[in-house]
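J.: coords please:
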Amino acid sequence: MYELKDRDKIIVFTGPDGSGRKSVAEAVGQTFGMEKVISYVTRLPRPGEVNGQDYHFITHEDYLEMERQGEFLESVKIAGNLYGIRSLDIEDNLHLKGCVYLILNHEGADILKQVYGDKVIRLFIYADRRTLEERQHNLGLDKDVIRRHLSHFDIDMGYRSSCEHAFENYDLAQTTYEITNTLETYLQRELVDKD
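T.: Model (predicted):
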């Protein structure tokens, strides 16, 4: 098992569905050259999602077998689908890069915080309910899916105070800039401003 080093960091992007946490996470991850740890899920891909890039889309049976083998650090059931993170994926990437990022709901973010403690920095990404609804509609999500996502908006927003940092996301470039500056203090890498 990999022993975490002092400088190892696990950055978790969380927040309500439609907040733009994926877009923000990928922009910030690219800026810092961080590896993304990809969750496993038993649901079908949504419009625009790519297997191995957004999630590892696997069968229910394969997921349960991996769970029986004790591979998942975190496993949750949401709307009848199973979502899990393998500790091996986190630790292998930390060993290679020293810093990883994940995009998780608040349950997953909590589990990682409990397991890895101060190595985990939770970044809460959010916008108002109407904006989230519009974004999900523009992604082509089914009305029932959007309604289900928005049904737990208040619970998701309640997690904001538990996170180390929170960022309103109405402008991707601005949000990415703010998060990059915030993470500099944790990652202690001197990025050169190319302007």
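J.: rest of the way, CA atoms for contacts and neighbours
T.: Fine.
J.: ok, residues contacting the lengthiest helix in the chain?
T.: As assigned by DSSP state H, the longest helix anywhere in the chain is helix 172-187. Here helix 172-187 makes contact (C-alpha atoms under 8 Å, 6 or more residues apart in numbering) with Arg7, Lys9, Ser23, Val24, Ala27, Val28, Thr31, Phe167, Glu168, Asn169, Glu190.
J.: now the other sequence, so there's something to compare against:
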Amino acid sequence: MSKGKLFVVAGPSGAGKATLVRGLLAADAKVQLSVSFTSRAPRDGEQDGRDYHFVSREEFLAMVSRGEFLEHAEVHGNLYGTSQKWITDAMAAGQDILLEIDVQGAQQVRKIFGDEIGIFILPPSAEVLEQRLRNRGTDSEDAIVRRLANAREEIARLAEFDYVIVNEHIDQAVRDIIGIVRAERCKVAAQSERHQSLIASLQG
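T.: Sure thing, here's the model as predicted:
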């Protein structure tokens, strides 16, 4: 059985990562989302185990001390982390995994895996980014200013990723992320592993 691929989606808050991820998951049943752990409180409509695993800060730090996370980071005062065992087991079983994380987390994943596919999501302009953050209605003015400052720092690390999607028109951006996943599956190395017997039979 061929090993699954790890897709890492990152970008600044307000770029539309979650919307693109939902579009990809709806279109491609072979991709499974890794559900992160977080110490922050659920937002309206979020469900434990579906959007995040919500835990206390103390419980999160205990998991860190036990070495349970592939990556973890503090973002905007909240802790986020990804279960290493779950991802390793799922990929070994041939499952493609999608991680939606921040740039810090993507760097940690890169150090451990090295063969992940990094996809960076950009907003079409600074003005649109700020408007999206304000339209959420979930952040204070201080939090919005902090997120905009963080966005500049994150975008400065764009070159660390393999692909960039400018999320101006959501339908096109969803098609772009679906196209990236399908193209990666069609690379020679992946197809040679997946279809060994077919290729051998065709070569006579």
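J.: let me see the TM-score of these two.
T.: TM-score for the superposed chains, counting by TM-score structural alignment, normalised by the length of structure 1: 0.86, backed by 185 aligned residues with a C-alpha RMSD of 2.0 Å.
J.: if we can go back for a sec, buried set for the longest helix of structure 1?
T.: Applying a neighbour-count criterion of 16 or more other C-alpha atoms under 10 Å, one finds Thr175, Thr176, Ile179, Thr180, Leu183 buried in helix 172-187 of structure 1.
J.: ok, now how distant is the residue mapped onto the second one from structure 2 from Gln32 of structure 2?
T.: Pointing back at Thr176 of structure 1 there. Aligning on TM-score structural alignment places Thr176 of structure 1 opposite Val174 in structure 2. Going from Val174 of structure 2 to Gln32 of structure 2 by C-alpha to C-alpha, to the nearest Å gives 16 Å.
J.: also Lys3 of structure 2?
T.: 14 Å.
J.: what about the alignment partner in structure 2 of Glu164 of structure 1, neighbour count?
T.: Under the alignment (TM-score structural alignment), Glu164 of structure 1 pairs with Asp162 of structure 2. The local packing of Asp162 of structure 2 (other C-alpha atoms under 10 Å) involves 13 other residues.
J.: on that earlier part again, what's the average distance of the longest helix of structure 1 to structure 2?
T.: Once fitted to structure 2, helix 172-187 of structure 1 is off its aligned match by 1.3 Å on average (mean C-alpha distance after the TM-score superposition for structure 1).
J.: thinking again about what came up before, need the buried residues of helix 172-187 of structure 1 in a markdown table (columns: distance to Gly117 of structure 1).
T.: Shown next, in a markdown table, are the buried residues of helix 172-187 of structure 1 (distance: C-alpha to C-alpha, whole Å):
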| residue | distance to Gly117 of structure 1 |
| --- | --- |
| Thr175 | 25 |
| Thr176 | 24 |
| Ile179 | 20 |
| Thr180 | 21 |
| Leu183 | 17 |
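J.: closest one of these to Glu134 of structure 1?
T.: The shortest approach to Glu134 of structure 1 among the buried residues of helix 172-187 of structure 1 belongs to Thr175, at 18.7 Å (C-alpha to C-alpha).
J.: what distance do you get for the closest one to Leu123 of structure 1?
T.: 11 Å.
J.: identify the contacts common to the two.
T.: Joint contacts of Thr175 of structure 1 and Leu123 (C-alpha under 8 Å, 6+ apart) are Phe167.
J.: what residue in structure 2 is paired with Asp110 of structure 1?
T.: So, by TM-score structural alignment, Asp110 of structure 1 is matched to Gln107.
J.: er, Gln69 of structure 1 I mean
T.: Using TM-score structural alignment, Gln69 of structure 1 lines up with Arg66 in structure 2.
J.: with His60 of structure 1 instead?
T.: Using TM-score structural alignment, His60 of structure 1 sits opposite Arg57 in structure 2.
J.: what does stretch 9-25 of structure 2 rub up against?
T.: 31-33, 98-103, 106, 118-123, 129-130, 132-133, 147, 150-151, 154-155, 167, 170, 173-174, 177-178.
J.: how close does stretch 84-96 of structure 1 sit to structure 2?
T.: Counting by mean C-alpha distance after the TM-score superposition for structure 1, stretch 84-96 of structure 1 comes out at 1.9 Å.
J.: identify the residues contacting Asp102 of structure 2.
T.: Asp102 of structure 2 sits next to Ala10, Gly11, Pro12 when contact means C-alpha under 8 Å, 6+ apart.
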